[in-house]
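attaching a predicted model along with its sequence, questions to come.
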Amino acid sequence: MPDPVVILAMPHCGAARVAAMLGMHTQAYALPELNLFMTDRLGDLLSTFRRSESRLEDGLLRLVAQLQFGGQTRNTVEQARQWLESRGQIPVATLTRELLQKVAPLHPVLPDTSAGWRPQELDALLERHPQARYIHLVRHPRAHGDAAIEALAGRLFIAPDWKDHFGGVSRVDPQLAWLRVQANLQGLAAMGEQRYHLLRLEDLRIDTQQTLANLCDWLGWSTDEAEIEAMQHPESSDYAGFGPDNAPFGAEPEVLERPRFIQDLEEVPPLSEPPPWRADARPFAVEVVALAQAFGYD
């Protein structure tokens, strides 16, 4: 059974879209976001899903509906839910092996926007998949911050991870979350170039074909022209767009709303310009600037 390719990123970086792009290669199969690394036992994981305000279970339900019951409909999603509930005593790692065996010999491509926040989830991921390949997907902190601010607008509750409490005032400032997650994921570089690959989202937009060819070359996949062309159509993935109403998600809403790869490159102001979401006009933190520059951003 091939080892998975895991795309680790923050929310608002399009990890599921990039996974779908890789999944259009004839040697690969893109998965939705599964959130499998929160607990060790399946029953505990399902219980965690039920307690969450987010639809964390939708990706797993859509995957089981597709692979175990032949498609994604309201009925097959309910069958998937019952099938998972009936197997609550098994380890999550056992379930994962069973599902990955169903897509073998294709390489499963798993997007994950959770493990980078929580070291215990990242540790669980590394322990269960010791031979996996990891793509660290990063986005410019200004572009990422703008997207995060837009997504958080109007929410009644905003997690502390997104806030700055400098000077005793609580304000939303996504650059701090960006710094925390990127620093956590950058630590994977110690694995070496064979297992860790840094991918800037902007590079996919600047030179899509060459960036995809470089990824395929790193993964040991064919770089045939037809393969690269197919990878530019993630909207053809099994999990593109919203699922049935009892499991609509499995990726970020902005990816599900626009599953097609959008190649328009937005101009991003330099890091020396203060982020617009800071009413006090404070510049980017020096730690953010240093790490962004290490990734090749200006």
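Thanks, I have the structure now. Numbers count the residues shown, from 1 in each chain.

CA atoms for contacts and neighbours, from now on please.
Fine.

which ones are touching the closest residue in space to Pro269 that isn't next to it in sequence?
Nearest-residue entry for Pro269: Arg142, 7.6 Å, with adjacent residues in sequence omitted and distances by Cα to Cα, 6 or more residues apart in numbering. Going by Cα atoms under 8 Å, 6 or more residues apart in numbering, Arg142 touches Gln175, Val268, Pro269, Leu271, Pro275.

quick one: the strands in this protein?
Taking DSSP state E, the strands of the chain run over residues 5-8, 28-30, 107-112, 133-138, 163-164, 171-172, 196-200.

could I get those strands as a markdown table with mean neighbour count?
Listed next are the strands of the chain as a markdown table, based on neighbours: other Cα atoms under 10 Å:
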| stretch | mean neighbour count |
| --- | --- |
| strand 5-8 | 24 |
| strand 28-30 | 26 |
| strand 107-112 | 25 |
| strand 133-138 | 23 |
| strand 163-164 | 17 |
| strand 171-172 | 18 |
| strand 196-200 | 20 |
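
below is an additional structure, to be compared with the one above:
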Amino acid sequence: MTAAEPVFLLAPARSYSTVAVALLSGHPDVYGFPETLVFNAATVGELLREGTGWARFPLRQSGLWRAVADLHEGSQDGDAVARAREWLADRADWPTTRLMDHLIDLARPRVSLEKSPDTSSDDAILARCMAAYPRARFLHLVRHPVTAQRSLHEHWRPAGRFRSEKALITEAAAFWYLSHQRIIAALAPLPAEQWMRVRAEDLLTEPRVWLPRILAWLRLDGDPHIVDRMLLTENWRFAGTGRSDDLLGGDPKFLRSPALRPIPAPGPVVFDPSWGLHDEMCDRMTDLAHSLGY
């Protein structure tokens, strides 16, 4: 395993993963991708067709467009993005792993860092990632189950995905729990040096403590002057939403205001009684949270 192996950040949605990538991307030897969703399908054509089914999220694939445009042309303007979309359409028969290889090659000698929350949301997607890159490093980012689920409620509710508040709350609990269980099971067989787990609250609250630890694991220079530059998350090449203000590839709220901001410290693992979650589910989430350091 060399320092040039890619790094995949594994975390369910609403785990501060976009902020974490923006932080790490401030290192001169790291190329932090927006969300590419590249492992969601076996071929580029299937990946592009998948995007057409997300009528409520028409820009779901714009992170991939931005990455291709940036690596091909050093630009994310409208023309470059249009050419990136054409380039992808012309390679519909490519395996998505070939596309990822291509992007990683273009990013070299920088270390590629990619995160797409979808990767940890499905067994097949995560297996595709890990099978394609068995020597990659994996950063498992975790967030307190109560604040993560509150954020999921707020994020999912406007989309009208659920018929009832109870269904939304139950799905958010299952999503947090199953995503982390899936990641834990996938990482368990790997050598200890190939993966690292970090609490998002620690990273964002004490970045000068935790960034050097992550950089040491990645075998990258952790000079304090470099770390200071990494705190300027607004300088990430994918911060913002493009000149047209309609490109995403991460948490929209952060992309539109990408400066690093303090977050509350994690409190006790106590679920809101008004959520009406079953005791067994609360007990399982509490045990998992404790194993993750909460």
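Structure received. Nothing here was measured: the structure is a model prediction, and the numbers come from that model.

one step back: the residue nearest to Pro269 of the first structure maps to what in the second structure?
In the second structure, the position corresponding to Arg142 of the first structure is occupied by Val146, as judged by TM-score structural alignment.

Gln131 of the first structure matches what in the second structure?
Using TM-score structural alignment, the partner of Gln131 of the first structure in the second structure is Arg135.

how many residues are close by that match?
Around Arg135 of the second structure sit 16 other residues, with neighbours defined as other Cα atoms under 10 Å.

you'd agree it is up against Phe8?
No - the pair Arg135 of the second structure / Phe8 is not scored as a contact, 10.9 Å apart, by Cα atoms under 8 Å.

quick one on the thing from earlier: list just the nearest of the contacts of Arg142 of the first structure to Ile90 of the first structure.
Taking Cα to Cα as the measure, Ile90 of the first structure sits nearest to Gln175 out of the contacts of Arg142 of the first structure, at 39.0 Å.

residues in contact with the closest one?
Under the criterion of Cα under 8 Å, 6+ apart, the neighbours of Gln175 of the first structure are Pro141, Arg142, Gly145, Phe284, Ala285, Val288.

what's the fifth one aligned with over in the second structure?
What it means is Ala285 of the first structure. With TM-score structural alignment as the criterion, Ala285 of the first structure lines up with Cys282 in the second structure.

what about the nearest residue to that match once chain neighbours are set aside, distance to Arg150 of the second structure?
Closest residue to Cys282 of the second structure in three dimensions, ignoring its sequence neighbours and counting by Cα to Cα, 6+ apart: Phe271, at 7.2 Å. Applying Cα to Cα, to the nearest Å, the value for Phe271 of the second structure to Arg150 of the second structure is 10 Å.

circling back: in CSV, list the contacts of Gln175 of the first structure along with distance to Pro108 of the first structure.
Conversion of the contacts of Gln175 of the first structure to CSV gives the following (distance: Cα to Cα, whole Å):
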residue, distance to Pro108 of the first structure
Pro141, 29
Arg142, 31
Gly145, 30
Phe284, 37
Ala285, 37
Val288, 32
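
Asp224 is in contact with Asp217 of the first structure, correct?
No - Asp217 of the first structure lies out of contact with Asp224 (Cα under 8 Å); the separation is 10.5 Å.

okay, and which of the contacts of Arg142 of the first structure map to helices?
If you go by DSSP state H, those have Gln175 in helices.

pull out the buried members of the contacts of Arg142 of the first structure.
Under a neighbour-count criterion of 16 or more other Cα atoms under 10 Å, the subset of those counted as buried comprises Gln175, Leu271, Pro275.

the second one contacts Val289, correct?
Think Leu271 of the first structure. Yes - with the criterion set as Cα under 8 Å, Leu271 of the first structure and Val289 qualify as a contacting pair; they are 6.5 Å apart.

neighbours of His219 of the second structure, just the number please.
Slight slip there: residue 219 of the second structure is Arg, not His. Around Arg219 of the second structure there are 13 other residues, counting by other Cα under 10 Å.

report the contact partners of the closest residue to Glu227 of the first structure other than its chain neighbours.
Distances taken as Cα to Cα, 6+ apart put His25 closest to Glu227 of the first structure, at 5.6 Å, once the chain neighbours are dropped. With Cα under 8 Å, 6+ apart as the criterion, the residues that contact His25 of the first structure are Glu227, Ile228, Ala230, Met231.

scan the residues you listed and report the most crowded one.
Looking at these with neighbours defined as other Cα under 10 Å, the largest count falls to Met231 at 25 neighbours.
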